[in-house]
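Undergrad: only geometry, no sequence info:
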């Protein structure tokens, strides 16, 4: 391959990669915006419904029940939002990792082609050195892929565990609030 063709191929690959990343970012931003709008809409609907119920409530007991209902709905909405946000971030991260992995594979193929080209024109005595480059190239490519994947796995597991802990704590807090509201309503 001529040097001009190699440079052009590298530039095209860089432009394609850049636009793949931008496309992924735009899609993630659109999904986040949609999620935010859905959450705000649900919160406003619940708030309006509960405000009307509280205003039409006959006594303290009914108002406390309406307030407890609003708190439970807000907690549920918050938990659903957090879950969906986590899924969105995980999917975006996986998309970026696919792009990086594809670039790593392309780099490996180019380096292999370069070594093959150099090997064709190298002196006969350098054959052993050229042969040693192939396993080194494969090992470095595998190490790069492992390095990119390894930090993502514990981070994702930790985030999911933290999310489950937060969900459990929020559910417990809502139960306590509902119990208090029902106890105060009985008085």
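TA: Here it is on my side, so go on. This is a predicted model, so every value here is computed, not measured. Residues are numbered from 1 along each chain as shown.
Undergrad: contacts and neighbour counts: CA atoms only from here.
TA: Fine.
Undergrad: longest helix in this protein, please.
TA: helix 60-121 (DSSP state H).
Undergrad: which strands and helices sit next to that helix?
TA: For helix 60-121, the packing partners by 3 or more C-alpha pairs under 8 Å, 6 or more residues apart in numbering; DSSP states H and E come out as helix 3-56, helix 127-149, helix 152-186.
Undergrad: could you dump those into JSON lines and include distance to residue 66 and mean neighbour count?
TA: Shown next, in JSON lines, are the helices and strands packed on helix 60-121 (distance: least, C-alpha to C-alpha, whole Å; neighbours: other C-alpha atoms under 10 Å):
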{"stretch": "helix 3-56", "distance to residue 66": "6", "mean neighbour count": "14"}
{"stretch": "helix 127-149", "distance to residue 66": "48", "mean neighbour count": "13"}
{"stretch": "helix 152-186", "distance to residue 66": "9", "mean neighbour count": "14"}
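Undergrad: try this one next to it:
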């Protein structure tokens, strides 16, 4: 493959990657917009229903009991909404990471092929310089892999922490609601 063909192929791959990134961004934005609209509709419906229930209370004790019983579902919906936003964001980040990993791998492959081709036509004694560049590339790849693995571990830890915090919040609100009802 000639040098101009390589440049053309690289440009085509870059355009395809940019289109994939744009589609990922639009898809994530669409999912978030749908989630927000559905959540807003649900909140409006719940607010109307809750207001009707509260207006129907006959005394202060019934009003307090209703408030306590209405708080739990609201908190649970907020937690579910937050978890959904996190899941959409995490999925988008994962898709973007895959695209960049693919591009990085392609660039790495093309660079290695170009170095091998250059080494074949290079003057005698230049093999040391080519080996040094290949070694630098291997070190950069190793560092990239290590950083990538560490980022994935951080994401897994963050996801576990979000799940634990969500569970703790729901339990705490449930306990508080039960304590109010008992009082």
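TA: Thanks, I have it. Owing to the predicted nature of the structure, the values given are computational and were not obtained by experimental measurement.
Undergrad: hmm, back to that, please convert the helices and strands packed on helix 60-121 of structure 1 to CSV, extending it with distance to residue 94 of structure 1.
TA: Shown next, in CSV, are these (distance: least, C-alpha to C-alpha, whole Å):
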stretch, distance to residue 94 of structure 1
helix 3-56, 10
helix 127-149, 10
helix 152-186, 9
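Undergrad: and the residue nearest to residue 181 of structure 1 when sequence neighbours are not counted, what is it in contact with?
TA: If you skip the residues right next to it in sequence, residue 181 of structure 1 has residue 64 as its closest partner in space, 5.6 Å away by C-alpha to C-alpha, 6 or more residues apart in numbering. Listed by C-alpha atoms under 8 Å, 6 or more residues apart in numbering, the contact set of residue 64 of structure 1 reads 181-182, 184-185.
Undergrad: try residue 141 of structure 2
TA: By C-alpha under 8 Å, 6+ apart, the contact list for residue 141 of structure 2 is empty.
Undergrad: circling back to that earlier point, corresponding residues in structure 2 for the longest helix of structure 1?
TA: The alignment of helix 60-121 of structure 1 onto structure 2 (TM-score structural alignment) covers residues 60-121.
Undergrad: next, count neighbours for residue 72 of structure 2.
TA: Other residues within reach of residue 72 of structure 2 by the criterion other C-alpha atoms under 10 Å amount to 20.
Undergrad: could you do residue 111 of structure 1 as well?
TA: Counted by other C-alpha under 10 Å, the residues lying close to residue 111 of structure 1 total 15.
Undergrad: what's near enough to touch it?
TA: With C-alpha under 8 Å, 6+ apart as the criterion, the residues that contact residue 111 of structure 1 are residue 137.
Undergrad: from residue 17 of structure 1, how far out is it?
TA: Here the distance between residue 111 of structure 1 and residue 17 of structure 1 works out to 18 Å (C-alpha to C-alpha, to the nearest Å).
Undergrad: quick one: the longest helix of structure 1 to structure 2 mean distance?
TA: Taken over the aligned residues, the distance from helix 60-121 of structure 1 to structure 2 averages 1.1 Å (mean C-alpha distance after the TM-score superposition for structure 1).
Undergrad: over to stretch 154-171 of structure 1?
TA: Averaged out, stretch 154-171 of structure 1 is 3.5 Å away (mean C-alpha distance after the TM-score superposition for structure 1).
Undergrad: give me the contact list for that stretch.
TA: 75, 79, 82-83, 86, 90.
Undergrad: out of these, which are buried?
TA: Buried residues within these, counting neighbours by 16 or more other C-alpha atoms under 10 Å: 75, 79, 86.
Undergrad: ok, the nearest residue to the second one once chain neighbours are set aside to residue 161 of structure 1 distance?
TA: Which is residue 79 of structure 1. Distances taken as C-alpha to C-alpha, 6+ apart put residue 167 closest to residue 79 of structure 1, at 6.3 Å, once the chain neighbours are dropped. Relative to residue 161 of structure 1, residue 167 of structure 1 is positioned 10 Å away (C-alpha to C-alpha).
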